[in-house]
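Enquirer: I would like to see how this sequence folds:
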Amino acid sequence: MIFRLGELFCGPGGLAWGATHADIGDPNFKIIHAWANDYDENTCQTYRRNICPDQPGTVYHADVRKLDLTQLSPIDAFAFGFPCNDYSVVGEQKGMDGVYGPLYSYGIKVLKLYRPQWFLAENVGGLRNANDGKAFTKILDEMKAAGYKLYPNLYKFETYGIPQARHRIIIVGIRDDINVEFKIPSSAPYAKVDNTCKTAIEVPPIAPDAPNNDLTKQSATVIERLGYIKPGQNAFTAELPERLKLNVSGAKISQIYKRLDPDKPAYTVTGSGGGGTHIYHWSEPRALTNRERARLQTFRDDFVFEGSKESVRKQIGMAVPCEGAKIIFEAILKTFAGIPYEFMTANIEE
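Expert: Sure, this is the predicted structure:
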């Protein structure tokens, strides 16, 4: 059974890479790219280059609100990491009242138009609490009304061997006339994986000419400040001299000038934020390169990102970890193939 995958809000291709590389040992069950859409041009170029270089015309650069959803090719599977800006705990948490909050509804339209056999939707953990929890309930209700059995879960990717603490709600839906039941894949098989950020970044060494590996120039002040910050500390927990302290009132964001702890997974790679949020090396007085950040998101070194350094930083931060996505897509394929796998009870209330 070959599943043709359509995607909205596709990003640079973290989900798509996981889907198209999913392998359950049976060539009759696999996922292939059909079409994708994103509003950012560089992101679309990255996706075309790495996911479907022979089918560039199947990636539509457009605001989803202006995309003619009725003209897309038939699909059997659908993925959409609908924009999280209004649900993130880092943002203003406007939820459904924000500009981005209602965009999930375009995914619902695709479900109704194309009736794929299954779908995967992804968003931040903060989705559960937006609009006092009403946003999450509304989204689930609309997915059910479109004709799908739902299997939502809060995936903690570091427990699946990913070298990054990244917690995301992922909703798997299976069309309700199909007699299969999805189970949340267990994290137990990955318990002994070395997923420290140091190993992810250094093993194997990144080639000197690797793409997207330019160093960021650090100011003398930042270099001096980092000299006082120990691995795992940030600008607020380190003992800094007065002249190097940040003049920030209100919230003390824990990721500001935070050094990685080499013996743990990285903290969450983000796509936005100004100086101090770029993720800092545990021993060298510098921010990580985009290639190092991409490794924390489990992109292979031959995955080349298009656009400026800042655009690439955003693309990497917004992506779903490739290897984490692959685990979930393989569980979906095994579900349809009738192949048993280790599973666990969902850790999120429906």
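Enquirer: drop to CA atoms for contacts and neighbour counts, all remaining ones
Expert: Fine.
Enquirer: so what's the gap between stretch 233-240 and the chain middle?
Expert: Computed by CA atoms, centre = their mean, to the nearest Å, the separation of stretch 233-240 from the middle of its chain amounts to 28 Å.
Enquirer: go on, stretch 132-152?
Expert: Computed by CA atoms, centre = their mean, the chain-centroid distance of stretch 132-152 equals 20 Å.
Enquirer: so what touches it?
Expert: Identification of contacts with stretch 132-152 by CA atoms under 8 Å, 6 or more residues apart in numbering yields 95-96, 104, 108, 111-112, 118, 127-130, 169-176, 182-184, 346, 348, 350.
Enquirer: same thing with stretch 109-127?
Expert: For stretch 109-127, contacts defined as CA under 8 Å, 6+ apart pick out 69-70, 74-84, 87-89, 95, 133, 135-136, 146, 148, 154, 167-175, 178.
Enquirer: buried subset of these as a ChimeraX selection?
Expert: To isolate the buried members of the contacts of stretch 109-127 in ChimeraX, using 16 or more other CA atoms under 10 Å:
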select :74,75,76,77,78,79,80,81,82,83,84,87,88,95,135,136,146,148,154,167,168,169,170,171,172,173,174,175
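Enquirer: ok, which stretches of the stretch 151-300 of the chain are strands?
Expert: 167-175, 184-185 (DSSP state E, counting those that start in this stretch).
Enquirer: of those, which is nearest residue 273?
Expert: Comparing the strands of the stretch 151-300 of the chain against residue 273 with CA to CA, the closest turns out to be strand 167-175 (18.6 Å).
Enquirer: compare with the first, here's sequence two:
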Amino acid sequence: MIFRTGELFAGPGGGAYAAMTSQLVDEQGEKWGFTHAWANEYDPDTVETYKLNILNDPNATSVYCKDVRKFDLHDRAILGDIDALIFGFPCNDYSLVGEKKGLDGDFGPLYKFGVEALREFQPSVFIAENVGGLSSANEGEAFIQIVRELQATGYTLTPNFYKFEQYGVPQARHRIIIVGIRNDLAENGVEFRVPAPTTPEIEQYVTSSQAILNPPIPEDAFNHELTRHNPRTVTMLSYIPEGGNAWVENIPNEFRLNVKGARLSNIYKRLNRNAPSYTVTGSGGGGTHMYHWTDNRALTNRERARLQTFPDHYHFQGGKESVRKQIGMAIPPEGIRHIMMAILRTFAGIEYESVEPTIKLQPAILLKEKGEVVANLVRN
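Expert: Modelled structure (predicted):
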């Protein structure tokens, strides 16, 4: 079976690239995989990136460049039926960095369009993705509300807190991903299980230097332009050791930043070449571009794309800052691919190694487990 797949908040195609590269053949010779049906994304540059790399067609009409609030999810004559839905609803208001408005922000309520799409299309399976801070937004009530609304559309849910460095991604990127199986299928034995980590131990993690250096990136590679730093920034970086940030003790006073309360931040933070990188983000502003472990410079967009596990032939469209934002906001294909392959194996009836989910759908209270907030929810 090939799952016709729709996407909301599609970004530059991290989920779509994982989908198109997730395939298997079962013992009866049946092929399993995903195929693009339609996608929606509001940013024009990001839409062009998706069209070029996922569909190899800059004129593709199945990718809609619209604010999701103006996207007609009920136009079945155009959109047709889908078997799978992917939606990485905007994380801005749930991130642990920022104002943390949760459901009260401009972006927080947008998950409802994923709920609306599930009601309209009733696909066999869906994948919803957001930041780990979702579990604590609005004192945990946001996550509880979102899960209940997803369940109410007729799905059995398996939420899990994934640490992508444990799935071959050279980056400490932690995300809550909810996989939903339509209830009639779940009642007939289709049970999704959390795939076991492929690189569970620290010594198995793919490091930032392995990702960036192996193989070397050609100097003329696409999206590989260097940042033109001012001399003061270059000098300041020269005092920051590998893994350090702008608040290390040996920076002379004249080069220190006049910012309070940020000593543990990633501002002007260098990578540690022997560990996965810290989280690649799409945020702007000085000092947030990620910095090489020894060279006195920010990473190029191609280096950042490698940390996000996009292949070098994936050409992001738009200006340098637009590309940086696209890369930072994307789902890393290598991380989400393991989940998509587990979905295929689930439907094909193929066994795979799994682990217990870290988020349990039980009484509605908040617990702290190993320093992380985990919401235990009521199953409707």
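Enquirer: so what number do they get for TM-score?
Expert: Overlay of the two chains. TM-score (TM-score structural alignment, normalised by the length of structure 1): 0.97; 350 aligned residues with a CA RMSD of 1.3 Å.
Enquirer: residues contacting the equivalent of residue 165 of structure 1 over in structure 2?
Expert: Residue 165 of structure 1 maps onto residue 172 in structure 2, with residues paired by TM-score structural alignment. By CA under 8 Å, 6+ apart, the contact set of residue 172 of structure 2 is 163-165, 276-279.
Enquirer: number of nearby residues for the residue mapped onto residue 120 of structure 2 from structure 1?
Expert: For residue 120 of structure 2, the aligned residue in structure 1 is residue 113 (criterion: TM-score structural alignment). Neighbourhood size, residue 113 of structure 1 [other CA atoms under 10 Å]: 14.
Enquirer: quick one, longest helix in structure 1?
Expert: Determined from DSSP state H, the single longest helix within structure 1 is helix 322-337.
Enquirer: top strand in structure 2 by residue count?
Expert: Using DSSP state E, we find that the single longest strand of structure 2 is strand 31-41.
Enquirer: so that one matches what in structure 1?
Expert: Against structure 1, strand 31-41 of structure 2 falls on residues 28-38 (TM-score structural alignment).
Enquirer: pull out the buried positions in that stretch.
Expert: 29-38.
Enquirer: now those in JSON lines, with distance to residue 23 of structure 1?
Expert: Shown next, in JSON lines, are the buried residues of stretch 28-38 of structure 1 (distance: CA to CA, whole Å):
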{"residue": "29", "distance to residue 23 of structure 1": "8"}
{"residue": "30", "distance to residue 23 of structure 1": "7"}
{"residue": "31", "distance to residue 23 of structure 1": "9"}
{"residue": "32", "distance to residue 23 of structure 1": "12"}
{"residue": "33", "distance to residue 23 of structure 1": "15"}
{"residue": "34", "distance to residue 23 of structure 1": "18"}
{"residue": "35", "distance to residue 23 of structure 1": "20"}
{"residue": "36", "distance to residue 23 of structure 1": "21"}
{"residue": "37", "distance to residue 23 of structure 1": "24"}
{"residue": "38", "distance to residue 23 of structure 1": "26"}
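Enquirer: which of the strands of the stretch 151-300 of structure 1 sits closest to residue 228 of structure 1?
Expert: Per CA to CA, nearest to residue 228 of structure 1 of the strands of the stretch 151-300 of structure 1: strand 167-175, 29.4 Å.
Enquirer: could you give the angle of the closest one to helix 322-337?
Expert: Computed with axes from the mean of the first three to the mean of the last three CA atoms, to 10 degrees, the direction of strand 167-175 of structure 1 lies at 20 degrees from that of helix 322-337.
Enquirer: what sits against the aligned partner of residue 182 of structure 1 in structure 2?
Expert: Residue 182 of structure 1 maps onto residue 192 of structure 2 when the alignment is built from TM-score structural alignment. By CA under 8 Å, 6+ apart, residue 192 of structure 2 lies in contact with 158, 179, 181, 342-343, 346.
Enquirer: try it again at 10 Å.
Expert: Shown in contact with residue 192 of structure 2 (CA atoms under 10 Å, 6 or more residues apart in numbering): 125, 156-158, 179-181, 186, 339, 342-347, 354.
Enquirer: quick one: which two of those are the most distant?
Expert: Longest distance between any two of the contacts of residue 192 of structure 2 is 18.3 Å, between 125 and 354; criterion CA to CA.
Enquirer: who's more crowded, the two?
Expert: residue 125 (25 against 13).
Enquirer: pull up the gap between the aligned partner of residue 70 of structure 2 in structure 1 and residue 110 of structure 1, please.
Expert: Matched to structure 1 by TM-score structural alignment, residue 70 of structure 2 sits across from residue 66. From residue 66 of structure 1 across to residue 110 of structure 1, the span is 14 Å (CA to CA, to the nearest Å).
Enquirer: which one of those two has more residues nearby?
Expert: Set side by side, residue 66 of structure 1 and residue 110 show more neighbours around residue 110, with 20 against 7, by other CA under 10 Å.
Enquirer: on the three-state scheme, that one is what?
Expert: helix (DSSP: H, G, I helix; E, B strand; the rest coil).
Enquirer: that older thread, ok, the contacts of residue 192 of structure 2 vs residue 242 of structure 2, which is closest?
Expert: Nearest member of these to residue 242 of structure 2, counting by CA to CA, is residue 339, at 33.0 Å.
Enquirer: please name the nearest non-neighbouring residue to the residue nearest the centre of structure 2.
Expert: Geometric centre of structure 2, nearest residue: residue 331, 2.7 Å, by CA atoms, centre = their mean. Counting by CA to CA, 6 or more residues apart in numbering, residue 331 of structure 2 lies nearest to residue 14, which is 4.9 Å off, once chain neighbours are set aside.
Enquirer: any idea how many residues pack against the one you found?
Expert: Residue 14 of structure 2: 25 surrounding residues under other CA under 10 Å.
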